[in-house]
Structures are given as structure tokens and as C-alpha cells.
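1. the following block contains a protein sequence and its predicted model.
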Amino acid sequence: MTYRADTARYDTMQYRRSGRSGLKLPVISLGLWQNFGGTRDYPSAMEILGYAFDQGITHFDLANNYGPPAGASEELFGQVMARDFRPYRDELIISTKAGYTMWPGPYGDFGSRKYLLASLDQSLKRMGLDYVDIFYSHRYDPETPLEETMGALAQAVRSGKALYVGISSYPEKETRQAHAILKDMGIATTIHQPSYSMINRWIENDHTIDACGELGIGIIAFSPLAQGVLSGKYNAGGTEGTRGGNPNGTLRASHIEPRVLDAVGKVAEIARSRGQSMVQLALSWALRRPEMTSALIGVRNLDQLKDNLGVLNNLSLSADEVEAIDAATKDGQMELHPRPSGWLR
């Protein structure tokens, strides 16, 4: 059966401008990081992606290394584009990134012009697209001149292969430098994608969030649920079938140690008092500041997607609630900070 988008798809979603650009994103965007790899079949993928678009989620976030295996998420999304989403291409914001290892040798990762532009071409081929809406430098490369990395992003725009460019997991100093370099080239730094949640506040602690607000760069938070920790599922005990149960995964034992789970338990009480799920409260919190454009979610199934979308019923937080969350999570922070070696991605 041919997919036809819901005619009411824009009735309930809220959209925010990305910094001082003309680009608006839904407050909830859908990422294809860990749940749309080689084990996901087309029908289940389309069930989630189609429902998301029907609810006004216009932004789908990918990267060259998303899977597993690397590239699989883009390939699957390419099938969705070809079979079902093609008539709606101009309603969609599709983003991808390059920065992590994709092929052997010295040109297969980090931030060189050689790697970034070759990777973008490969991503476009996997997705069957002429251009992406946003192309990111996925991580800061301390060994490549930032002028070269930003020059590659500028070339992506000038060649018509990307409409906007952004950076991901760049600390404050490098965020400011990247913005200045691109500005000199006549290209805007439209968006920054850092990890951010009530138990992972590095962008507040190093003032990256303040820099983005000052410079007019939008922010889209990844891992606003701290990879599922803020859903409360780890408080129930057991990690089988979760990221916490994968020894080679991105969720570390330190992320679910007792002090963190104790903080999550306290947050659960605040969520109950608001009549929200923990997921919804975590998203409300991540979106509370004016610098925030969108929160990037990842889901395994339709029920999780519906739970996430329930945040639209109550996005506001009072000053007292924010203060209570600060107190509840004070001793449960993950204390993460971006490192060139990579983390969480």
C-alpha cells in the first residue's frame, strides 16, 4: 500500500527557529542512531518513520556511521525515501554527519577535507539524495586545522550538496572558532548538536550553550534521555536487551551506577506529580531554555515514539520544578565532556 501522509500532520507539532537562521525544526526530531541498523526490517522502520511524519516530525537525523553496521541506517532511510517519502522531500529536513571511522587508512575519519567531502558523497548515494538539508562535522579534530574542516563544510554548501551546516560535540572555544571561520567564508553555523540532559550538563558547565545563544546558533540535543537512563528502565533492575546490557555499547557501567539511579528515582517522583512519564519530563527539561531548538529522540518501537510525543501536552516547567530537578540530580551527574577520541557516538 502506498504511503499517504496524514493531512493533519502539522496540527499539533511545535516548531522553533534554529538560532538566527530561517530554518525551523520540530521540537521533537527523530534520530536513527542505534535502532535503524541491519536488524531493522522495512515494515517496522516505515511504521515508526511514517507515524513520526504524520505527527509533524519533519526532521530525521542520521550519520555515516549509524547502524550497525556503519552505513546501514542511511541505506534503510534511502529505501524509505525511494518507496514512500519521495513526494514529501521538500517537507523534510534530512541531516547527516561525518567524523568517526568509516574506512581504513588515514582518510577514513576525523575532520580532513578529503574525508568529509568523500563521506558526504557516500551518504548521498546511500540515501539516494541530491543534497542533505544539514551536514555536520561530527566531532572536533585537534590534528586538522579548523579552517580546513570548516572549509569542507563551506564547500558542501557551495556545491549544493548541503543547504545548512553544523557542528556536533564541539566545546565552547572550538564552537566560537568554527563560527568565526565559517562567518569569514560567508557561511552560517546554523546548528550545534551536543549531548544534553538533566544528568549530563556539560554544555552548561563549559558555557557552550551560552556561546550558541550569543552567536545565534541553534541547538539540538542528542541523548536528552541519557540513552534511556532517564526513562527509569534501569531502576527496575536488569539490563538484558538494553544498551546497558551490551558490553560493546555506548552506555557505560558508570552511567547506571547507584548515585545516578538514585537521582533518576527522585526525578520520577517529580514526573508523577506533573502527570507525565519520566521521558516526557526529561524532554520538557531539555527544551526549557530559549537556546534550544529541538530534542533528538531515538526509539525502538511505536509505543516509545508515542510516549515521547506526549511531551507536547505539557512543555512548560515552573521555576520551582526546575529547582526541584536541580536538587534531585545534583549528585547524579554523568559529568561527560566531548573528547576527540569519541564518546556516546
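-> Structure received.
2. going forward, measure contacts between C-alpha atoms and count neighbours the same way
-> Fine.
3. just checking, residue 68 touches residue 37?
-> Yes: shown here, residue 68 and residue 37 form a contact pair, counting by Cα atoms under 8 Å, at 4.8 Å.
4. the two - which one has more neighbours?
-> residue 37 (22 against 16; other Cα atoms under 10 Å).
5. excluding chain neighbours, what is closest to that one?
-> Distance criterion Cα to Cα, 6 or more residues apart in numbering; nearest residue to residue 37, sequence neighbours excluded, is residue 67 at 3.8 Å.
6. tell me, how many residues neighbour residue 33?
-> 22.
7. looks to me like it is in a strand.
-> No: counting by DSSP: H, G, I helix; E, B strand; the rest coil, residue 33 is not part of a strand but coil.
8. helices of the stretch 51-200 of the chain, start to end?
-> Remark: helices assigned in the stretch 51-200 of the chain by DSSP state H, counting those that start in this stretch are 72-80, 113-127, 146-158, 172-184.
9. okay, those helices, which one's buried deepest?
-> Among the helices of the stretch 51-200 of the chain, helix 72-80 has the highest mean neighbour count (mean count of other Cα atoms under 10 Å), at a mean of 23.
10. got another one to weigh against that:
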Amino acid sequence: MTYRADNARYDSMVYRRAGKSGLKLPAISLGLWQNFGGTRDYPSAMEILGYAFDKGITHFDLANNYGPPAGSSEELFGQVMARDFRPYRDEMIISTKAGYNMWPGPYGEWGSRKYVLASLDQSLKRLGLDYVDIFYSHRFDPDTPLEETMGALAHAVNSGKALYVGISSYPEAQTREAHRILKEMGVATTLHQPSYSVLNRWIEDDHTIDACGELGIGMIAFSPLAQGVLSGKYNKGKVEGTRGENPQGSLRASHIEPRVLAAVDRLGEIAASRGQSMVQLALAWVLRRPEMTSALIGVRTLDQLKDNLGALDNLDFTPEEIAAIDEATKDGLMELQPRPQGWLR
């Protein structure tokens, strides 16, 4: 049966402008990082993606290395575009990134013009698209001149292969410099995609979020649930079938140590007092900042997606609630900072 979008798909979603641009994103965007790779079959993928679009999620976020294996998320989404989403292409924002390892040799990762533009061409082929709406530099490359990496992003826009460009996980100084370079090239830095959650506040600590607000760069937070820690599942000792099952994966042991889980328990009490799930509290907290355009979620099941979307029912906090959340988490922060190697994305 051919997918047909719900006529009421725009009735309940909140849309926010990305910085000073004309682009609006849904307050909740869907990422295909770890749950839409080679192990996901088409029917279960379409169940989630179709429901998301029916609820107003117009933004689908990918990267060249998303899977596993790398490239498989783009391939799967390309199949969805070809079979079901094609009539709605102009209603969608599709993003991808380049920065992490994709093929052997010296041109297979980081930020050289050679790698960035070759990766974009490969991504477009996997997606079956002529262009993406947003193309990101996935991580700052300390060994390549920033002018070269930003020049590659500018070329992507000027060649029509990307409508907007952005950066991901760039610290404040590099964010400001990337913005300056692109502006001189006549291209806007539309979005910054950092990790950010109530337990991971590095963009506040190093003032990246303030810089983006000052410069008119929109922000979209990845891992707003701290790799699932803020779902509360690790407090119940659940590891099987989660990211915590793989010691080499993106969830570190330090992310689920007792002091962190104690903070999650305290947050759970605050969420209950607001009539929200832990997940809904965490997403609403990220979206409380005016600089934050969207929260980027990743889900394995349709029920998880529905729970996430429930955050939209209560996005407001009183000053007392904000103070209580700060007190609850002060001893449980993950103390993450961007580094040249970047996060495992």
C-alpha cells in the first residue's frame, strides 16, 4: 500500500526559525543515527518515519557514517524517499554530514575539500537526491585550515547540492571563526548541531550557545536524552538491547555511574510533578532556550516516538522548576567537552 500523508500533519507541531535564516524546523526532529541501519527492515522503518511525518516532523537528520554499517541509514532513507516519501520531498528537510571515517586512506575522513565534497556526492547517491537541505561539517578538523573546510561547504551551496550548511560539535572559538569565513564567502552558517542535555551542558559552559545566539546561528541538539540515560532505563539495570551493552559504543561507563543515575532519579520526581515522563521533561528542558531551534531524537520503536512527541504538550518551566532541575543535576553532570577526535558519530 502506498503511503499517503495525514492531512492534519501540521496541526500539532511547533515550528521554530533557525537563527536569523528563513528556515523553520519542527521543535522535534528525527535522527537516523543508530536505529535505522542494516538491521532495520523497511516496514518497521516506514512505520516510524511515516508516523513522524504525519505528526509534523518534517526534518530527518542523517550522516554519511550512520548505520551500522556506515552508509546504511542513508541507503534505507533513500529507499523510503523512492517508494513512499517522493511526493512530499518539498515538505521535508533532509540533512547529512561529513567528517567521520568512511573509506580507507588519507581522504576518507576529517575536513579536507577532497573528502567533504566526495562524501557529499556519495551521500546524494545513497539518498537518491539531487540535493540535501542541510549539509554539515560533522566535526572540527584541527589539521586542515578552516578556510578549506568552510570553502567546501560554500561550494556545496553554490553548486546547488545543499540549500543550507552548518557545523556540528564545534567549540565556541571555532564556531565564531567558521561563521566569519563563511560570511566572507557569502554563505550563512545556518545551524550548529552540538550534543546537549540536562546532564551535558558543555555548550553553556564554553558559551557556544551564547555565540550562536549572538551570530544568528540556529541550534539543534543531538543526544538530548544523553544516549538514553534520561529515559531512566539504566536506573532499572536495563542494559540488554541498549547502547550500554557495547563497551566500545557511544555510551561510556562514566555516563551511567551512580552519581549520574542518582541525578536521573531526582529528575524523575520533578517530571512526575509536571505530569510528564522523564523523556518529555528532558526534551522540554533542551527546548527552553530561545537559541535552540530543535531537539533531535533517535527512537527504536513507535511507542518511544509517541512518548517523545508528548513533550510538546508542556514546554514551559517556572523559575522554581528550573532551579529544582539545576539542584537535582549539579552532582550528576557528564562533564563532556568537544575534543579534536570528536564523539563517536
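-> Thanks, I have it. All values reported here derive from a predicted model rather than from experimental measurement.
11. rewinding a little: what sits against the residue nearest to residue 37 of the first structure?
-> Residues near residue 67 of the first structure by Cα atoms under 8 Å, 6 or more residues apart in numbering: 32-38, 73.
12. all the strands of the first structure, residue numbers only.
-> 15-17, 24-26, 28-31, 59-61, 93-98, 132-137, 162-168, 189-193, 218-222, 292-297 (DSSP state E).
13. need those strands in JSON lines (columns: mean neighbour count).
-> Output for those, formatted as JSON lines (neighbours: other Cα atoms under 10 Å):
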{"stretch": "strand 15-17", "mean neighbour count": "18"}
{"stretch": "strand 24-26", "mean neighbour count": "21"}
{"stretch": "strand 28-31", "mean neighbour count": "25"}
{"stretch": "strand 59-61", "mean neighbour count": "22"}
{"stretch": "strand 93-98", "mean neighbour count": "24"}
{"stretch": "strand 132-137", "mean neighbour count": "24"}
{"stretch": "strand 162-168", "mean neighbour count": "24"}
{"stretch": "strand 189-193", "mean neighbour count": "26"}
{"stretch": "strand 218-222", "mean neighbour count": "27"}
{"stretch": "strand 292-297", "mean neighbour count": "27"}
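14. of all these, which lies closest to residue 277 of the first structure?
-> With Cα to Cα, the closest approach to residue 277 of the first structure among the strands of the first structure belongs to strand 292-297: 14.8 Å.
15. what is the mean deviation of that closest one from its aligned residues in the second structure?
-> Once the two are superposed, strand 292-297 of the first structure sits an average of 0.1 Å from its aligned residues in the second structure (mean Cα distance after the TM-score superposition for the first structure).
16. relative to strand 218-222, how tilted is that strand?
-> With axes from the mean of the first three to the mean of the last three Cα atoms, to 10 degrees applied, the angle from strand 292-297 of the first structure to strand 218-222 works out at 20 degrees.
17. check the offset of strand 292-297 of the first structure from the chain's centre.
-> Distance of strand 292-297 of the first structure from the chain centroid (Cα atoms, centre = their mean, to the nearest Å) equals 7 Å.
18. tell me the angle that strand makes with strand 189-193.
-> Using the same axes, to 10 degrees: strand 292-297 of the first structure against strand 189-193 is 40 degrees.
19. list the contacts of strand 292-297 of the first structure.
-> 16-19, 25-31, 61, 218-225, 283, 286-287, 308.
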